[in-house]
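Asker: Here's my sequence, what's the structure:
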Amino acid sequence: MTTTGTTLVIGATGTTGSRTAAQLTAAGHRVKAASRQATPVAGAEPVPFDWYDRATHAAALDGVDRVYLIPPLGDTDPAATMLPFLQQARTTGVCRAVLLSSSAIPQGGPAVGMVHQVLPDLFEQWAVLRPSWFMQNFTGTHAHARSIRDEGTIWTATEGGRVGFIDAEDIAAVAARALTDEQAPNTDLILTGPEALSHDDIAAIITEVSGRTVVHRRLPYEQMRDRLTTQVPVEFAAMLAGMDRAIAEGAEDRVTGTVQRLTGRPPRTFQALLEGRPLLG
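Answerer: This is a model prediction of the structure:
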């Protein structure tokens, strides 16, 4: 990696933001760690930041020349909030922006796809990370992890569709390179783990590693959508259930070599992620 100025990591306490901030600071880069509560992150300068409070934006951008963008969670129209910030960022001297999107959302697609579409027009140096579904969805506080712990069940509308699930540490490793390498990718990057797995496979691996029986229950799209509306807004629930349906149709059944190419090492397997850690902790 090359020497850089200061990177603003938005969502620095989140799944990929925390890992990206940690990897950057460990490599000796200057980081401003942005979160609503300005939570301390080892080696980084904590700064308050709220997408919906523009009064927090100027201080967060002060002295920054590159930014890692985590869209506002659950917002079905993030462009309305993000674009004014990105225009401000360009004006204040940000030269490189790396956006976290999704393998399921193409340039110009719904939600963050609209931010993806305009990013190259705003910054000469840029990248859009489009990871597949996170392995961490089955650990911690995610809804899948809670239902695994509470019921021994994974509920989806994915049927037997397969996904190239990826470790968030591998996403962060790519983010760190995209932010600090001498040449920005200036493209979107599809990120996956090393193998495509169905949710039946995921349940079997968790069962094998943990010793606790976990099963995958298949729901129709409508039932999955209704189940999700108890957790997120209706529009977002419909979008998530629709992504499940796309998985069932094969949309995520792929693996790429992007992590290996950009980081020089292979991505971690789901079994390796689970081994040596507390049950779904």
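
Asker: C-alpha from now on. contacts and neighbour counts both.
Answerer: Will do.

Asker: on contacts alone, who are the packing partners of the helix or strand where Met82 lies?
Answerer: Of the helices and strands defined by DSSP states H and E, Met82 is found in helix 78-91. Helix 78-91 sits against helix 113-122, with contacts defined as 3 or more C-alpha pairs under 8 Å, 6 or more residues apart in numbering; DSSP states H and E.

Asker: ok, residues contacting the next helix or strand after the helix it packs on?
Answerer: Next along the chain after helix 113-122, taking DSSP H and E as the criterion, comes strand 125-131. Strand 125-131 has contacts (C-alpha atoms under 8 Å, 6 or more residues apart in numbering) with 95-105, 116, 119-120, 166, 171, 175, 178, 183-192.

Asker: Likewise for stretch 228-239?
Answerer: By C-alpha under 8 Å, 6+ apart, the residues outside stretch 228-239 that reach it are 74-76, 225-226, 241.

Asker: hmm, try it at 10 Å
Answerer: Applying C-alpha atoms under 10 Å, 6 or more residues apart in numbering, the contact partners of stretch 228-239 are 73-76, 110-111, 143, 156, 221-227, 240-245.

Asker: same check, this time on stretch 247-260
Answerer: By C-alpha under 10 Å, 6+ apart, stretch 247-260 touches 103-104, 132-133, 156-166, 170-171, 173-174, 189-198, 241-246, 264-268.

Asker: Which of the residues in that stretch are classified as buried?
Answerer: By neighbour count with 16 or more other C-alpha atoms under 10 Å, stretch 247-260 contains the buried residues 247-248, 251-255, 258-260.

Asker: before we go on, could you also do this sequence so I can check it against the first one:
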Amino acid sequence: MNTLIVGGTGTTGSRLAKLLPDARVGTRKPVRDGHVRFDWDVPATFDSALEGVGRVYLIPPVGVADPAPVVESFLARARQVRRVVLLSSSAVPEGATGMGALPALVRTMPEWAVLRPSWFMQNFTGDHPVAAGVRDGEIVTGTGDGRVGFVDAADIAAVAARALTDPLPHNTDHLITGPEALSYADAAAILTEVTGKPVRHRSVSTEEMTERFAVGLPREFAAVLARLDEDIRGGAEDRVTTTVEDVTGRPARSFREFLS
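Answerer: You can find the predicted model right below:
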């Protein structure tokens, strides 16, 4: 079965594409062989991207309050698709609307898996606000002493690859974490040790975090992000699973290994 990687140039999709070099990469701006135009905002791109495809790695549209209608429309057109692997999040609860409605849609497919990774280690690099804090020497969050099982996006991609290609469908949710739960203060200490550049963590209130996120973001969305920090502070992400090793046969990468 041919595979379509929706969002194939993104954080997990690009890593998955390296593991599945024969897969079709769906992207808004195709730039090389194997790429095909796919844009959630342009449903006319769906059919050509799905032509001859039997498996899909599905990254839902980003920044959409309720992506369920467009995802449902996409799946309705995926008549030849047998297996769908959805990238969700450990922070997204099941629900009737919004991101929480997507797992139920995917479970209607003949074969499926829902990936629920914890927060990415890649948030500490690149363009993420946490990465900006790393560069400035101070990470600001509303997480308090709450801990997170940060996970490497490469490990998420490895689980996705198996979920897409294993002979037997997984037909389950995979809660994916790294091998240890760390507070942001713990992560800052490891960053300081590995890089030699002092980094500290400063925790602020949910209200202040909302104001910080609201610089450049709609206030409603900023409040949602701030509440996710509040959930971490309350212990919602303080857990570790063995999913990476159970599925791939090798242990998940630690934060220290990721930085080295």
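
Asker: Drop anything exposed from the contacts of stretch 228-239 of structure 1.
Answerer: Buried among those (16+ other C-alpha under 10 Å): 110-111, 143, 156, 221, 224-225, 227, 240-245.

Asker: how much space between the residue sitting furthest away from the middle of structure 1 and Val163 of structure 1?
Answerer: The C-alpha centroid of structure 1 is most remote from Gly211, which lies 28.8 Å away (C-alpha atoms, centre = their mean). To Val163 of structure 1, Gly211 of structure 1 is 23 Å away according to C-alpha to C-alpha, to the nearest Å.

Asker: Out of the contacts of stretch 228-239 of structure 1, list just those in strands.
Answerer: Of these, the ones assigned to strands by DSSP state E are Thr156.

Asker: Restricted to helices, list the contacts of stretch 228-239 of structure 1.
Answerer: The helices, defined by DSSP state H, take in 143, 221-227, 240-245 from the contacts of stretch 228-239 of structure 1.

Asker: So which residues of structure 1 form helices?
Answerer: Here structure 1 has its helices, by DSSP H, at 15-26, 57-61, 78-91, 113-122, 143-151, 168-180, 199-210, 221-228, 234-248, 258-263, 270-274.

Asker: Show residues contacting the second one.
Answerer: Read it as helix 57-61 of structure 1. Contacts of helix 57-61 of structure 1 (C-alpha under 10 Å, 6+ apart): 6-10, 32-35, 46-51, 67, 85, 88-90, 92-94.

Asker: before we move on, what about the fourth one?
Answerer: Counting by C-alpha under 10 Å, 6+ apart, helix 113-122 of structure 1 makes contact with 71, 77-83, 86-87, 89-91, 94-102, 104-109, 125-129, 186-188, all of which sit outside it.

Asker: change it to 6 Å
Answerer: For helix 113-122 of structure 1, contacts defined as C-alpha atoms under 6 Å, 6 or more residues apart in numbering pick out 79, 105-108.

Asker: in it, what counts as buried?
Answerer: Quick answer for helix 113-122 of structure 1 (16+ other C-alpha under 10 Å): 113-116, 119-120, 122.

Asker: So what's the residue count around the alignment partner in structure 2 of Thr141 of structure 1?
Answerer: Structural correspondence for Thr141 of structure 1 with respect to structure 2 (TM-score structural alignment): Asp127. Neighbourhood size, Asp127 of structure 2 [other C-alpha atoms under 10 Å]: 10.

Asker: Please report the distance of Asp127 of structure 2 from Thr11 of structure 2.
Answerer: 12 Å.

Asker: can I get the buried ones among the contacts of stretch 228-239 of structure 1 in TSV with distance to Gln23 of structure 1?
Answerer: Below are these laid out as TSV (distance: C-alpha to C-alpha, whole Å):
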residue	distance to Gln23 of structure 1
Pro110	30
Ala111	28
Ala143	27
Thr156	33
Tyr221	38
Met224	36
Arg225	36
Arg227	36
Leu240	30
Ala241	33
Gly242	33
Met243	30
Asp244	31
Arg245	35
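
Asker: Looking at these, which is nearest Ala55 of structure 1?
Answerer: Of all those, Ala111 has the smallest distance to Ala55 of structure 1: 23.8 Å, by C-alpha to C-alpha.
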